[in-house]
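Novice: Build the 3D model from these lines:
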Amino acid sequence: MTFKRLILFVLMGFYLYSLTFGIFMTGFFRIPAPAVFITPLFLFFRDKTIAFLYRKEVMLFTIAAFFYYAVGQHDLKSFLAYSFVVLICAVYFNFIVGSNAVRFQYSVLIFFSLLLLSALIMVLNHFFVSESIKIRELIMGEQVLQSPSGISTTIFTFGYQLAALVSFAFIYSFTYRKPFIWKPIVFLACSVLIFLGMNRSVFVAFVFTSLLFLLFYEGFKAVFIIGILLAVGYGSYTYVVKESLDTKNNIVTKNEENDARFNRSGLTLENIKIVGNYPYGLIFYGKTWKEVVYRNHVFSSGLTSHNAYLMFVTYLGPFLGIGLLIALYFKVLKVLKLVIQNIKVRENSLIVCLCFSFLAVSINALSHNAWLISADGPTVFLYFSLLHSYKMKMIHVPA
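Specialist: Sure, this is the predicted structure:
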């Protein structure tokens, strides 16, 4: 490897690190971290033969973020910050990755290596609390708010990383034709990470994406495979995981101790009532979330419904909100449909994994506030990786 290529991959790694873990405007980096790494990449390593292909997507992001943050929440800083993150990610894929398949593959490798590192730190955080918190704060450049977790300040932020990682890893074991023994091993490893990750939404996302993938990929054989995986999972949990791993901080104990006041279905129903009271969207009534939930018995503390899409529609209304959602996700859904139609084509293995990984983080957003418009790192990376694979014709369709 030449020195120039080494510098390229180091800068790519640092940029993806800043995107994946949300290193933006912290005490560690006094200036926006993505700009620090994208500038030399753009100046010295960009593909000069490609025009900017993401004008429409960047414009849609900007419009959606402007209405949601600047108009709806009167938060100009968040609007500028999140729009900046999305723009730089579009620039990265368009000009740095460009038409270079090797750079695309390295970007994916670096991204999921970072997610794996975060997951391993989460496991350590269960057993070496103080030491792992110091590592997390050093990497993040911020004070850790919740533990146990990975490279994130909160458990919920880590959930997006974990949802992307476990879905990708499990589907990778199938699409890359690994020996059958690897499938239950990878499944067990993913289950342990979910067990310790303490995110029920990740469990739901993983189950849904895995079942959907198996049905499309294996057909009738999926029933047999699912039976084996369930037996492996149940046996491992009963005889190994339950007694060997952290018995206080895990997804099971979190579910048992969950306060009904913060039940997601209850929060969603209350949010729908608010939508019914303000059917055209809060921005058209000149209201903010804090004003409409005043003295509400569920939202009295300022809590949101923790459903990113529902909150977006609550602010922008069904017409503007759903319209922008359709516009933002239209091409990605088109990619997903095309990939599913050609799911067995070996050359599509990587794109298949990315598709279902993106689907997992999208499902995860049904129970949390972070999502595409809030420039959640894993979600934004997966979104543009899928768009780029489509624009660069990386999806193989048999003649």
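
Novice: contacts and neighbour counts: CA atoms only from here.
Specialist: Fine.

Novice: show me where the protein has strands.
Specialist: For the chain, no strands are identified by DSSP state E.

Novice: Going by length in residues, pull out the top helix of it.
Specialist: With secondary structure taken from DSSP state H, the chain has its longest helix at helix 308-341.

Novice: For it, buried residues please.
Specialist: Applying a neighbour-count criterion of 16 or more other Cα atoms under 10 Å, one finds 308-318, 320-322, 324-325, 328, 331-333, 335-336, 338-340 buried in helix 308-341.

Novice: and if you look at stretch 39-49?
Specialist: Buried residues in stretch 39-49, counting neighbours by 16+ other Cα under 10 Å, are found at 41, 45-46.

Novice: To compare against the first, here's the next sequence to fold:
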Amino acid sequence: MLLKKCLFYGLMLFYLYTLAFNIFMTDTLRIPAPVIFCMLLFFVQKPLLDFGYTKELIIFLIGVFLYQVVGMSNYITFFAILLTIIPCSLYFNYFVGANKSRYYASILMFFFLLMCSMIIMVLDHSMAGTIDPIRSMLLGEPVKQSPAGLAVTQFNFGYQVVAITTFAFIASCTTGQYLIVRVLVLAACVVCIYLGMNRSAFISFGAGVTLFLFIYYRYRAVFLVAATVIICFGLYTYVLKDNTDDKNNILSKNQAKEANDFNRADMAAENLKIFADYPFGLIFYGKTWNDVTYRNPLFTFGLSSHNAYLMFITLLGPFLGLGLLWAIYYKTVRLFWQTIKNVKHKESAIYVAIFFTFIAISLNALSHNGWLMSVDGPTIFIYFAVLHYNRLKDPVKQTEPVQEELAVA
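Specialist: Predicted coordinates for the structure are as follows:
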């Protein structure tokens, strides 16, 4: 029994590890890492009878094919993305199924991994010579940017920062923690954002948390937002400013970016010009992104506008692009109103935190190429976690009559 438990939690941890840190295939691991999920099928207990994500997978297949294959001529990335999305949907439908314990265990384990990544990032600021080789070893490939956590670049790491900070702070509120605990969690979040050197993470965290506060606390949120700003300002002034690296932080990076000609606003404006030249989408003109940008000084070496949604619409056009975006996010938009109604229910505490985390990481895609359809960072796990919560409510009708095993949760 002990061996079975160790194998169970070991496989579960390993799969979530590959999902959280975008580990697909490395020099050591010569098979696609998400395929390891197949071993978890030996531990299926209460699978859902009907596969609940057929429509989502079809939409992902169409969207990723049109974007990666037709628009970018990138076949390898297309198959890699599918080999990540499909096992994730199977993980929730069959491995998690109607088992609430596995659902919450998966979420807590996933965010524990992200927390470990934050700790590595903090250490990387002062011990880069020691930490960077460890990062490379844990990721299975050389790291390109530092300081960061378990991510090859700081851009990918930004999604981890958004996810863990938004989830941690909102969960501390919804689970009714003491005020001092919430303040300490907020302080930890501010440190992660400040040292994480990702401006979009700060904006996404702020937007997601502010929206939550106004929905959860209503008019009192005005005072809470003001108090949060004061706490953040005080933490920066009296703790971070004089006790951390004055070069590798979000403020110094912002100053460096302002001096750089390649800023997000100019890139977005140039992207809109390309969209105006090809209003029905590049794929309908037989063009790829490289075809229309190879002479553009802003988009050298395949650089894009760093706005995932704008890029998606530019390649697929407003009708097909917006249609696919609506199809992907339709269920989450519909769940938003249901979440608002149940925002203060204790049994929904973790789900509410997950849902607003999904909003935050979706906003983060406005400043990056990576997003849900490219399965960057924790995006795909959080997406299916949001959708799956409502499938846990009626386990009798939706699951196989498999007897619970007491040995494995």
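
Novice: After superposition, what is the TM-score?
Specialist: Here the TM-score for the pair of chains, by TM-score structural alignment, normalised by the length of structure 1, is 0.96; 393 aligned residues with a Cα RMSD of 1.4 Å.

Novice: re the thing from before, and the longest helix of structure 1 against structure 2, how far off on average?
Specialist: After superposition onto structure 2, helix 308-341 of structure 1 lies on average 0.8 Å away from the residues it aligns with, using mean Cα distance after the TM-score superposition for structure 1.

Novice: Stretch 68-87 of structure 2: which residues count as buried?
Specialist: Buried residues in stretch 68-87 of structure 2, counted by 16+ other Cα under 10 Å: 68-73, 77-87.

Novice: Provide a list of residues in contact with the residue nearest to A151 of structure 2 when sequence neighbours are not counted.
Specialist: Excluding the flanking residues, the one nearest A151 of structure 2 by Cα to Cα, 6 or more residues apart in numbering is F157, at 5.3 Å. The contact partners of F157 of structure 2, by Cα atoms under 8 Å, 6 or more residues apart in numbering, come to 148-151, 196, 377.

Novice: Show me which of those are buried.
Specialist: Buried among the contacts of F157 of structure 2 (16+ other Cα under 10 Å): 148-151, 196, 377.

Novice: what about the residue lying closest to F111 of structure 2 once chain neighbours are set aside, how many residues close to it?
Specialist: On the basis of Cα to Cα, 6+ apart, the spatially nearest residue to F111 of structure 2 that is not a chain neighbour turns out to be I164, at 6.3 Å. Using other Cα atoms under 10 Å, I164 of structure 2 has 24 neighbouring residues.

Novice: Please give me every residue in contact with I164 of structure 2.
Specialist: With contact set as Cα under 8 Å, 6+ apart, I164 of structure 2 has these partners: 111, 114-115.

Novice: among the residues you listed, who's most crowded?
Specialist: Ranked by neighbour count (other Cα under 10 Å), those have L114 at the top, with 25 neighbours.

Novice: Return the residues in contact with that one.
Specialist: L114 of structure 2 touches 20, 160, 164, counting by Cα under 8 Å, 6+ apart.

Novice: so what corresponds to the last one in structure 1?
Specialist: If I follow you right, that is I164 of structure 2. Counting by TM-score structural alignment, I164 of structure 2 corresponds to L165 in structure 1.

Novice: quick one: its match and L124 of structure 1, what's the gap?
Specialist: Separation of L165 of structure 1 from L124 of structure 1 (Cα to Cα, to the nearest Å): 17 Å.

Novice: of all the buried ones among the contacts of F157 of structure 2, which two lie farthest apart?
Specialist: The span of the buried ones among the contacts of F157 of structure 2, defined through Cα to Cα, is set by G196 and G377 at 14.7 Å.

Novice: how many neighbours does M121 of structure 2 have?
Specialist: For M121 of structure 2, the count of nearby residues is 26 (other Cα under 10 Å).

Novice: Could you double-check that it sits in contact with T153?
Specialist: No: contact criterion Cα atoms under 8 Å: M121 of structure 2 and T153 do not qualify, at 11.7 Å.

Novice: which residue ranges form the helices in the stretch 151-300 of structure 2?
Specialist: Remark: helices assigned in the stretch 151-300 of structure 2 by DSSP state H, counting those that start in this stretch are 154-174, 179-196, 199-217, 221-235, 241-243, 250-258, 264-277, 289-293.

Novice: tell me the average deviation of the shortest one from structure 1 after fitting.
Specialist: After superposition onto structure 1, helix 241-243 of structure 2 sits on average 0.3 Å from its aligned residues (mean Cα distance after the TM-score superposition for structure 1).

Novice: Could you do the second one as well?
Specialist: After superposition onto structure 1, helix 179-196 of structure 2 sits on average 0.9 Å from its aligned residues (mean Cα distance after the TM-score superposition for structure 1).

Novice: now do the third one
Specialist: Aligned to structure 1 and superposed, helix 199-217 of structure 2 gives a mean residue distance of 0.5 Å (mean Cα distance after the TM-score superposition for structure 1).

Novice: Centre of the chain to that helix, how far?
Specialist: Distance of helix 199-217 of structure 2 from the chain centroid (Cα atoms, centre = their mean, to the nearest Å) equals 15 Å.

Novice: between that helix and helix 318-341, how many degrees?
Specialist: For helix 199-217 of structure 2 against helix 318-341, the angle by axes from the mean of the first three to the mean of the last three Cα atoms, to 10 degrees is 40 degrees.

Novice: This completes my enquiry, with thanks.
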